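S.K.: Quick one, what's the 3D model for this:
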Amino acid sequence: MAHASDGRSLEFKLPDLGEGLTEAEIVRWMVEVGDVVAVDQPVVEVETAKAMVEVPCPYGGVVTARFGAEGTELPVGAPLLTVAVGESAADRPARDSGTGGAAAGSTPVEETKAGETKSGETKAGETKAGGSGNVLVGYGTSEAPARRRRVRPAQSASAAAPSGWANGRARDADAADGPVPVISPLVRRLARQNDLDLRELTGSGPDGLILRADVEYALRATAAQGARTAGPAPEPQAVAAQAPAAPAGRTSGGLRTPLKGVRGAVADKLSRSRREIPDATCWVDADATELMRARTAMNAAAGPRISLLALLARICTAALARFPELNSTVDTEAREVVQLDRVHLGFAAQTDRGLVVPVVRDAHARDAEGLTAQFARLTEAARAGRLTPGELTGGTFTLNNYGVFGVDGSTPIINHPEAAMLGVGRIVPKPWVHEGELAVRQVVQLSLTFDHRVCDGGTAGGFLRYVADCVEQPAVLLRTL
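M.R.: Purely as a prediction, here's the structure:
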């Protein structure tokens, strides 16, 4: 995560944030060059595919450099900042504005082989990871010999870049056999998995840096062209020429928004669910009048208020105890259905950053009050972007209350790798035959989308009917408490 470069200066790298996360986007720097930081003081806020997190620095001293501007994506292990430690660091001025000091927002500049360290600086805005001038060639990959090319103060960005990068082609006499400049190893892997030659692309980043959007655009263009029955296939250069001038922003075709961070992770997961899970959906209308009355009676008594979602969650855990096949996952490599002995209940929460699914651990062991408290805590954390990776993963069954959006029904997409999801529509007054007479009752539509590999329609229907019976007659639930 860090190493000493000269005995007094320590380099802090983007740490492993857990749960398989391989990159993060810098959202906000919390320190500037010249600031004095304490051990474990948060120095930068980053957004991963799971959540927004503050990253603390394990060293105390003076910040001498920052790597990457806000909005830059960095892979795990990339340098974040350097800190001068020891007595000499404490004696340094907080903001050295002289010619030998680094300006706020500056980054060191160097040209070294991977693993070597040399000092040097440049002005703010001249260099940044994925920004103007500071191009990291092959960083974080196993391809050799990977070299970091960074602008020295006496050079311009164009002077430091290899010839040919200005027109987006990473080929010249020195770099013809070397790595192509890409924003992260994930981009290189994406191209490799799809047999895409990076040398045929025109990078839309600074100095021809190839971004993820460039690779994805080229893949889409190639797929679209291959689907046509008429006309010759375009040359690779023609596909590259279609790359957008910028990965995001308004173009002649409309507004482009990169799928990254939380939204990107959700998109990937939903796509994978549709590809891998043969799902089916069944639904039923239920009279929720008695459930609503029971909740009103609970909240009239002393103690914390009980949420409707908590009551539905308690019904779900009771139903899963009777139909454990739906609390499963499929091990595709072993071709086995793995039935799980604990219910970690996910619930869909809409936030400004997109849809997230926080997870209530051991929901089967919690009562209605405990579930209400957990839903409130996790919902607040989700809207603030403070959910940890552990609170967003590991779910075994998901409850989706889409009724809050004013809709009656839906066919939800299963939260991969789970086996089922219960959807709950809005509860509204409707005509209903009650005890042989037509009456106005509080009616809700319940839908269950399930993985047909783990059970058949009889099991899924039995689960949904039990849930509906508990909604219509909450006393049914007492039999399993």
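
S.K.: Every contact and neighbour count from this point should use C-alpha atoms.
M.R.: Noted.

S.K.: Assign a three-state SS to residue 413, would you?
M.R.: What DSSP: H, G, I helix; E, B strand; the rest coil gives for residue 413 is coil.

S.K.: Just to check, it is in contact with residue 274?
M.R.: Yes: contact between residue 413 and residue 274 holds when scored by CA atoms under 8 Å: they sit 7.4 Å apart.

S.K.: With neighbour numbers in mind, choose between those two.
M.R.: residue 413 (20 against 14; other CA atoms under 10 Å).

S.K.: who's in contact with the more buried one?
M.R.: Residue 413 sits next to 270, 273-274, 421, 449 when contact means CA atoms under 8 Å, 6 or more residues apart in numbering.

S.K.: Give the single residue among those positioned nearest to residue 387.
M.R.: Of all these, residue 270 has the smallest distance to residue 387: 19.9 Å, by CA to CA.

S.K.: Am I right that that closest one is in a helix?
M.R.: Yes: assigned with three-state DSSP, residue 270 falls within a helix.

S.K.: Now distance to residue 215 too, for the contacts of residue 413, in a markdown table please.
M.R.: Shown next, in a markdown table, are those (distance: CA to CA, whole Å):
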| residue | distance to residue 215 |
| --- | --- |
| 270 | 21 |
| 273 | 23 |
| 274 | 23 |
| 421 | 34 |
| 449 | 34 |
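
S.K.: One more, please, to line up against the first structure:
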Amino acid sequence: MAQVLEFKLPDLGEGLTEAEIVRWMVEVGDVVAIDQPVVEVETAKAMVEVPCPYGGVVTARFGEEGTELPVGAPLITVAVGERVPADSGGADTEGSGNVLVGYGTSEAPARRRRVRQERPGSGRDTAAGRDGTRPAAMAPAHASASNKVVDGQAGGSDSEDGPVPVISPLVRRLARQNGLDLRELTGSGPDGLILRADVEYALRAAGQGATAAPPAPGTAPTPEASLAPAPGETRTPLKGIRGAVADKLARSRREIPDATCWVDADATELMRARTAMNAAGGPKISVLALLARICTAALARFPELNSTVDTEAREVVRFDQVHLGFAAQTDRGLVVPVVRDAHARDTESLTAEFARLTEAGRTGTLTPAELTGGTFTLNNYGVFGVDGSTPIINHPEAAMLGVGRIVPKPWVHEGELAVRQVVQLSLTFDHRVCDGGTAGGFLRYVADCVEQPAVLLRTL
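M.R.: All right, here's what the predicted structure looks like:
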């Protein structure tokens, strides 16, 4: 007798609450083995192949390609114990016990049901009231303590004034910015979870009158949860990696009082040093690796810039290790992979790690861990053929060094006009962590190392 097991979108780690189905890798009726990838999804961090912990016959799939699903939503059902063809490899019917970034194959956790609450009459502050929405009656919903995101945090609350369950803090912010009371909505997601499509439908209905039916409860929203484009318009949803980058850049501009300083530097000697290194044999050294080595040496002298601001505690948090992020352009948008412990690596190791992470970014195989935890970012926008820029700090870091293209320019060298390899360097920094003197000292040291690479020998 076959037992049908439901496999849900697992917790993908790093606080991710939803993912978009990019490609199904199995069809209904297919035989799957334990830990066989069944679907490729895109999160706000990376592309991930999701393995199924059960072996058996696929009896159902949930969600079309392009659909966004919350963590905990059903992905497929598998009939475990079905007789399978002899040439199928005999899918094992037990769970693997393996873990996918915090997801195990043990029994599903017990579910708690949220009881519908009546409109409170006391007028005291509620969780929703504290974040800008009006206290009101709770919409019918059920919360799962194991996989719901409520007010941006995992787990639910059965308290009388508990917050409304929404798919992500971004949805809550969208409602708050438009004056929409989430407690007046009935979510169409699993167990009444309020999705972005629910909020956008309510906003359209409020502004134009309801001209279409809202999403049906228990069904996934369509990929295009946006207003119909006017003639001559093309609308592209800000979701996945591109949406996450947009949110992060907007938050940086909103929260960080940044300032930028820049300097031109003669990179002729740095380029000669690189040529000499590569002529000596062994792996080729990249310009980016040399600049990264200069960055880590500069941060050792000016550690104020290797930090972040804890706004709640009103403290500057300084880091001992340098986890160096670098901007990389991909077909899916801008990503910032992180080189761990960059301060402890030589130029060969840095070159190899930059190459590995860049290739993973192009193929969409960067893991969430490889895209988070940076303490300082290096942005080589010179690869786009531009000389200068004022970078936006990669929140919550405190600074970013920008590097323009290295090109021949007229330059006064040893008292005479000459053609030299010149680069413009720019530093955008959080003015809360240091003043202009520190930022200027950091940038000047970087420029000195670019102009005279021998300066680095003091710190190697």
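
S.K.: What's the TM-score once they're superposed?
M.R.: The TM-score (TM-score structural alignment, normalised by the length of the second structure) is 0.76; 380 aligned residues with a CA RMSD of 3.3 Å.

S.K.: For the contacts of residue 413 of the first structure, which entry has the maximal number of neighbours?
M.R.: Taking other CA under 10 Å as the neighbour criterion, residue 421 ranks highest of these with 26 neighbours.

S.K.: Distance check, the aligned residue in the second structure for that residue against residue 370 of the second structure.
M.R.: With TM-score structural alignment as the criterion, the equivalent of residue 421 of the first structure in the second structure is residue 400. Relative to residue 370 of the second structure, residue 400 of the second structure is positioned 18 Å away (CA to CA, to the nearest Å).

S.K.: corresponding residue for residue 231 of the second structure in the first structure?
M.R.: Match for residue 231 of the second structure (TM-score structural alignment): residue 252.

S.K.: again but with residue 428 of the second structure, I slipped
M.R.: Checking TM-score structural alignment: residue 428 of the second structure goes with residue 449.

S.K.: who's in contact with that match?
M.R.: With CA under 8 Å, 6+ apart, residue 449 of the first structure has these contacts: 279-282, 411-414, 420-423.

S.K.: Need the residues you listed in a markdown table (columns: distance to residue 220 of the first structure).
M.R.: Shown next, in a markdown table, are those (distance: CA to CA, whole Å):
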| residue | distance to residue 220 of the first structure |
| --- | --- |
| 279 | 26 |
| 280 | 29 |
| 281 | 31 |
| 282 | 34 |
| 411 | 27 |
| 412 | 26 |
| 413 | 24 |
| 414 | 25 |
| 420 | 31 |
| 421 | 31 |
| 422 | 34 |
| 423 | 33 |
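
S.K.: can you give me how far stretch 273-281 of the second structure is from the chain middle?
M.R.: Relative to its chain's centre, stretch 273-281 of the second structure lies at 37 Å (CA atoms, centre = their mean, to the nearest Å).

S.K.: er, stretch 385-393 of the second structure I mean
M.R.: The answer for stretch 385-393 of the second structure is 22 Å, by CA atoms, centre = their mean.

S.K.: So for that stretch, what gets flagged as buried?
M.R.: 387-393 (16 or more other CA atoms under 10 Å).

S.K.: so which strand or helix has residue 269 of the second structure?
M.R.: If you go by DSSP states H and E, residue 269 of the second structure is part of helix 268-279.

S.K.: That helix vs the first structure, mean deviation?
M.R.: Superposed on the first structure, helix 268-279 of the second structure shows a mean distance of 0.3 Å to its aligned residues (mean CA distance after the TM-score superposition for the first structure).

S.K.: sec struct for the match of residue 421 of the first structure, please.
M.R.: Three-state call for residue 400 of the second structure (three-state DSSP): strand.

S.K.: Over to residue 239 of the first structure?
M.R.: Applying three-state DSSP: residue 239 of the first structure is helix.

S.K.: Tell me which stretches of the first structure form helices.
M.R.: 87-91, 157-160, 185-193, 212-227, 236-241, 261-276, 289-300, 308-322, 368-384, 457-472 (DSSP state H).

S.K.: So which of those is nearest residue 146 of the first structure?
M.R.: helix 185-193 (12.1 Å).

S.K.: Give me the mean deviation of that closest one from the second structure.
M.R.: Helix 185-193 of the first structure, aligned to the second structure and superposed, deviates on average by 5.2 Å (mean CA distance after the TM-score superposition for the first structure).

S.K.: Number of residues surrounding the corresponding residue of the first structure for residue 350 of the second structure?
M.R.: Under the alignment by TM-score structural alignment, residue 350 of the second structure pairs with residue 371 in the first structure. Per other CA under 10 Å, the neighbour tally for residue 371 of the first structure reads 25.

S.K.: Spit out the contact partners of residue 371 of the first structure.
M.R.: Neighbouring residues of residue 371 of the first structure by CA under 8 Å, 6+ apart: 310, 313-314, 360, 363.

S.K.: what about it, distance to residue 315 of the first structure?
M.R.: 12 Å.

S.K.: Show me whatever sits in contact with both of these two.
M.R.: By CA under 8 Å, 6+ apart, residue 371 of the first structure and residue 315 have no common neighbours.
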